[in-house]
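A.B. asks: show me how the following folds:
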Amino acid sequence: MLLSYLGVFRYFTSSGPMVQEGYDKFKGAFFKVPRFRRWLVVVSSHTFIEELRKARDDELSLTAAICVFLMSVNIHIPNILVSKSDPYHLAILRNQLNRNLGVLFPQTHDEIVRAFDEIIPLTSDWTKVCANDAVSQIVCRSANRIFVGAPLCQDPDWLALTLKFSKDVVISGRIISLFPGFLQPIAASLLTNLNAHVRHGMRHLAPVIQDRQRHIDEYGQDWDDKPNDLISWLMDAASDDEKSVKNLTQRILVLNFGAIFTTTMSFTHALFNLAAMPYHIHPLREEVEAIVNKEGWSKASLDKMHKLDSFLKESQRYNASALSMIRLTVKDFTFSDGTVIPKNTFIAASQCPIHHDEKNYVNAGVFDGFRFANTKMSEEDSVKHQLVITEPVYLPFGHGKHACPGRHLAANLMKGFLAHIVLNYDIKLENEGVRPTDMWVDGSLVPNQTAELMFRKRQF
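C.D. replies: Next up, the predicted model:
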């Protein structure tokens, strides 16, 4: 029993090395790692990752896995995650959001500039900035310009609420999962304030939602000057049962969690890499300046910044979490080699070891910011290597039909952030040459939460 708990503790604090050890030892076969109260089976070959991707939802369920990992949301806001819920917000992310990223880019870029000016002011002298805190605030403001629009996206109370909600979802979900199933609702009520966060959010959103509903009642679904944002898209798509202020607020807060948590981690890693390897800055500046001077700021111009895209993709490859594509078996599942995974078992793809395998990437252990921006690539090959394209050897966004539906938004924001930084700031590590140490937490490679970076106005 003691050894079992030691294994769980080791996975929680050293999941990357543990999964790498299994990957090296079992050479493409299945292996398992211990989590509290159950094992997690790891898939490590391209063939089995493809079988994982192709499996039906009634065989291997992403939703069921998320319900366990985000236990606090599942208990307090069950209409969003449980299998009988209406996940219409996912279709909105794949359709309305992705289609409107170009149209909404002027507002998004405006918010990026405003957020940086307030959170990392342009000063002549070097200024210390806590990277994770600054990035989380900038991500939150920029995403909410699309989610709820201005001026609410700039409201300090709304921003503090969405950041607190996102943090509570992660922390409480991990703690609640340690309790036996029959105690989890009690633990959730004692450890989380998600319902209080929803009530808080309703105070902000109720006037907005009610005003828009009055316009719909009076002028119809497509009234003049109707805001083009997530609130409108949700109201248009929601069934009558889902149109209450409470239900819409719940969805908006949960989508904020999805946008803020992973994007903050990814971009904080990228900033640390940029500051630790500053020789990337000049080529990035040259590319961004040339394109912006010729075409201005737009999503189309961002899409032409191949070195920028490559740097962010390499950062996600190099600083990958241990696993991806997590599923829960709904029933016994048999792989093509005859391996049977029993019902109610977690299963996931090995991510970090695949990203660092020399068979998949040349010099895989070396950070090469322009790895995916080879000037000799054809345009077709260049598209294949974009940040948002998933494949069995690149899994930060998952892979297949359940790949992250918000990845295009995340990529758009991160490219906008990085382009703005290299054009307007000088950046360096507080301790030059020493990249802040990352930390493994239950499978995630978390960038240093307190490390500071040095910023100043760009010196010409």
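
A.B. asks: only C-alpha atoms for contact and neighbour calcs from this point on.
C.D. replies: Noted.

A.B. asks: can you classify Ala64 by secondary structure?
C.D. replies: helix (DSSP: H, G, I helix; E, B strand; the rest coil).

A.B. asks: find the residue at the geometric middle of the protein.
C.D. replies: Central residue of the chain (C-alpha atoms, centre = their mean): Thr262, 2.7 Å from the mean position.

A.B. asks: that residue is in what secondary structure piece?
C.D. replies: Secondary structure from DSSP states H and E places Thr262 in helix 245-276.

A.B. asks: list the buried residues for that helix?
C.D. replies: Residues of helix 245-276 classed as buried by neighbour count (16 or more other C-alpha atoms under 10 Å): 245-257, 259-276.

A.B. asks: and the next helix or strand past that helix?
C.D. replies: Following helix 245-276 in sequence, per DSSP H and E, is helix 281-295.

A.B. asks: my guess is His280 contacts Gly369, does it?
C.D. replies: Yes - in this structure His280 lies within contact range of Gly369 using C-alpha atoms under 8 Å: 7.0 Å.

A.B. asks: show me which of those two is the more surrounded one.
C.D. replies: Gly369 (24 against 19; other C-alpha atoms under 10 Å).

A.B. asks: against Lys164, how distant is the spatially closest residue to the more buried one that is not a sequence neighbour?
C.D. replies: Nearest residue to Gly369 in three dimensions, chain neighbours excluded: Phe311, at 4.3 Å (C-alpha to C-alpha, 6 or more residues apart in numbering). As judged by C-alpha to C-alpha, to the nearest Å, Phe311 and Lys164 stand 30 Å apart.

A.B. asks: tell me which of the two has more neighbours.
C.D. replies: Phe311 (26 against 15).

A.B. asks: that one should be in a helix, yeah?
C.D. replies: Yes - membership of Phe311 in a helix is supported by three-state DSSP.

A.B. asks: identify the residues contacting it.
C.D. replies: 270, 368-372 (C-alpha atoms under 8 Å, 6 or more residues apart in numbering).

A.B. asks: closest to Lys304 among these?
C.D. replies: Phe372 (13.2 Å; C-alpha to C-alpha).

A.B. asks: one more, for comparison:
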Amino acid sequence: MHFLINCNRFIQDLNVAVVTIIVLIGTISIKWMSRKHATHFVVVGRKTSKLPFAAQINWYRNGSALIHDAYKKFRDEVVQLPATDRQSIILPLRYLIEVSALPHSIASVSQATSDFFMGRWTTLHVGIFGRPTLDAIRSQHISRLSRQLDVDWRPIAVHPAILSIISQTGMRTIVGPEVCRQSWCLKNSTGYARNVFMAATILKFTPAFLQPLIFVLTPYIYRIQFYRHRFFKAIAPYIRQRIELHNCYSDHSLSRPKTEHAHTLDWLIHYSPPDELTPEIIADRLMGVAFGATHTTTNHITNCIFDLAANFEQWAPPLREEIEQFIGSKKTGITSADLSNMWKLDSFMKEVQRLHPPGKLSVNRTAIKSFELSTGEKIPSGVHISFPGAFISLDDSQFKDAKTFDAFRFERLRKDPNTNQHGLRFTSSYAGSLHFGHGRQICPGRFLGSALSKLLIIEILQHYDMKLENGKVRPESVLIGDMIIPNTNYKVLFRSRQ
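C.D. replies: Predicted structure coming up:
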């Protein structure tokens, strides 16, 4: 016990030391940062304060407002944001088609994801999100997920409860039941993701030339390595076994996983080239898949429950009627076709995402090499580019009463023969709905996330009523820079369905 207390005190002291060191040399970094981010684009939100880290603090506290300001004032211009972890620019919608069509070799969503989570230091490097990982996710079938939702859900804080369920269910689809049932698996998945997020947040606050020092000092990096080591030690025997089976076929096309039994692990092995077919690389990619699938889906389902509970009597009855129509009391064997027939549920989820997206910026890319837009604007190598998707979705030019939550908005649009049907499904995209990205590098895991979300919402609606605690309103999300995080402590009241 004394050892644990001392460890906790050491970690607290270490965190204080990290912050102190950053502040002490912050003044030196300001001029360096301003030189690095010199630009010919319109710039919004740049602070002139000489206080250490004024720009960083301004971005993390007011990032959402700065993006909104840029969209309102300069929606037809290329604008640089005051993000301090990277040179970041947002583009007008007229560039959406050409940017979405750019190949990985010029503008990469994988590199943008790695950069966002400071992958150089947090182990979420670009290789985790490479071609074999994306191909594996695209190929994995989702029709059997319904058999994996055997969960005794309890009325506790929404986000932690959903995180636990999605982590366990997601890991089952990724590595199979033998691994996910082991006691360490759930803690490992959530612990790794939590510490990656914390480490990335600290490192984003730190100028690049100081990051090696902070990398050594912050405890989160050591915890990340601990979780990676434990995962590899446990999963390596399974990976070696699957690789040996894969190598038994001289024609590797014959080893293609059987769809109804395959897990992400099997698809990763199938798509990885021979020189990347090692337990270390496969385990690394599995960690990346688990990280991506778990937390974005958890946040979305949490927001869905908040919006359901805030107006349960209005939205729940038509959703329950649709569930009864297409699946009745079916416990197993729910298929992707069943889910796709539920237009009201699909619309509800898309409307929740429209008003509570995963981030303020969409269609994120990192320029792998310099390139030129059709209008002659030059985008330098290494620059982060995106579109202000959250604010485009709230623009009255895209939707009638755009700032009002209307659960069945997209169902009505899909039924309207005079409406362009492109992009109206939850997993699809168009200019008014860019939250999964757009074009050739759109999020490959959106189908898995959609299936998990729908199955869990169906389970909850079939068995529970819900409401907000007396006198409370739907909780606001937490805004950090361009990130949007649902309230992780908020509790919703549940009871057995009456």
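
A.B. asks: circling back to that earlier point, the residue nearest to Gly369 of the first structure matches what in the second structure?
C.D. replies: Matched by TM-score structural alignment, Phe311 of the first structure corresponds to Phe348 in the second structure.

A.B. asks: format the contacts of Phe311 of the first structure as TSV; extra columns: distance to Thr390 of the first structure.
C.D. replies: TSV is the format used below for the contacts of Phe311 of the first structure (distance: C-alpha to C-alpha, whole Å):
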residue	distance to Thr390 of the first structure
Ala270	19
Asp368	19
Gly369	18
Phe370	18
Arg371	16
Phe372	13
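
A.B. asks: from these, which land in helices?
C.D. replies: Within the contacts of Phe311 of the first structure, residues falling in helices by DSSP state H are Ala270.

A.B. asks: picking up where we left off before, the helix holding Thr262 of the first structure maps to which residues in the second structure?
C.D. replies: Using TM-score structural alignment, helix 245-276 of the first structure pairs with 279-310 in the second structure.

A.B. asks: centre of the chain to the strand or helix carrying Ile243 of the second structure, how far?
C.D. replies: In this structure, Ile243 of the second structure sits in helix 219-247 according to DSSP H and E. Its chain's average C-alpha position is 22 Å from that of helix 219-247 of the second structure, according to C-alpha atoms, centre = their mean, to the nearest Å.

A.B. asks: angle of it against helix 279-310?
C.D. replies: 110 degrees (axes from the mean of the first three to the mean of the last three C-alpha atoms, to 10 degrees).

A.B. asks: any idea which helix or strand comes after helix 219-247 of the second structure?
C.D. replies: helix 264-271.

A.B. asks: that next one vs the first structure, average distance?
C.D. replies: Helix 264-271 of the second structure differs from its equivalent in the first structure by a mean of 2.0 Å after superposition (mean C-alpha distance after the TM-score superposition for the first structure).

A.B. asks: ok so, going back, distance of the residue nearest to Gly369 of the first structure from His385 of the first structure?
C.D. replies: Per C-alpha to C-alpha, Phe311 of the first structure is found 12 Å from His385 of the first structure.

A.B. asks: what do the two both touch?
C.D. replies: Listed as contacting both Phe311 of the first structure and His385 by C-alpha under 8 Å, 6+ apart are Phe372.

A.B. asks: how far off centre is the helix holding Thr262 of the first structure?
C.D. replies: 6 Å.

A.B. asks: name the helices or strands packed onto that helix?
C.D. replies: helix 131-147, helix 156-176, helix 194-219, helix 230-237, helix 306-318, helix 407-424, strand 425-429 (3 or more C-alpha pairs under 8 Å, 6 or more residues apart in numbering; DSSP states H and E).

A.B. asks: just give me the neighbour total for the closest residue in space to Phe147 of the first structure that isn't next to it in sequence.
C.D. replies: Nearest non-adjacent residue to Phe147 of the first structure, counting by C-alpha to C-alpha, 6+ apart: Leu230, 4.4 Å away. By other C-alpha under 10 Å, 22 other residues sit near Leu230 of the first structure.

A.B. asks: likewise for Lys27 of the first structure?
C.D. replies: Neighbours of Lys27 of the first structure (other C-alpha under 10 Å): 11.

A.B. asks: that one matches what in the second structure?
C.D. replies: Lys27 of the first structure maps onto Arg75 in the second structure, by TM-score structural alignment.

A.B. asks: quick one, what contacts the residue nearest to that match when sequence neighbours are not counted?
C.D. replies: Using C-alpha to C-alpha, 6+ apart and skipping the chain neighbours, the partner closest in space to Arg75 of the second structure is Pro92 (5.7 Å). Contacts for Pro92 of the second structure were tallied using C-alpha under 8 Å, 6+ apart; they are 75-78, 387.

A.B. asks: which of the residues you listed tops the neighbour count?
C.D. replies: Highest count within these by other C-alpha under 10 Å belongs to Phe387, 28 neighbours.

A.B. asks: state the distance from it to Ser393 of the second structure.
C.D. replies: Counting by C-alpha to C-alpha - Phe387 of the second structure and Ser393 of the second structure are separated by 11 Å.

A.B. asks: what residue in the second structure is paired with Asp442 of the first structure?
C.D. replies: Asp442 of the first structure maps onto Gly481 in the second structure, by TM-score structural alignment.

A.B. asks: do I have it right that that match meets Leu66?
C.D. replies: No - the pair Gly481 of the second structure / Leu66 is not scored as a contact, 9.0 Å apart, by C-alpha under 8 Å.

A.B. asks: so what sits against both of the two?
C.D. replies: Counting by C-alpha under 8 Å, 6+ apart, the residues touching both Gly481 of the second structure and Leu66 are Trp59.

A.B. asks: what's the matching residue for Leu302 of the first structure over in the second structure?
C.D. replies: Per TM-score structural alignment, Leu302 of the first structure is aligned with Leu339.

A.B. asks: what strand or helix carries its match?
C.D. replies: Since the elements are taken from DSSP H and E, Leu339 of the second structure ends up inside helix 336-340.

A.B. asks: tell me roughly how far that helix lies from the first structure on average.
C.D. replies: Mean deviation for helix 336-340 of the second structure: 0.9 Å (mean C-alpha distance after the TM-score superposition for the first structure).

A.B. asks: so what's the gap between that helix and the chain middle?
C.D. replies: 23 Å.
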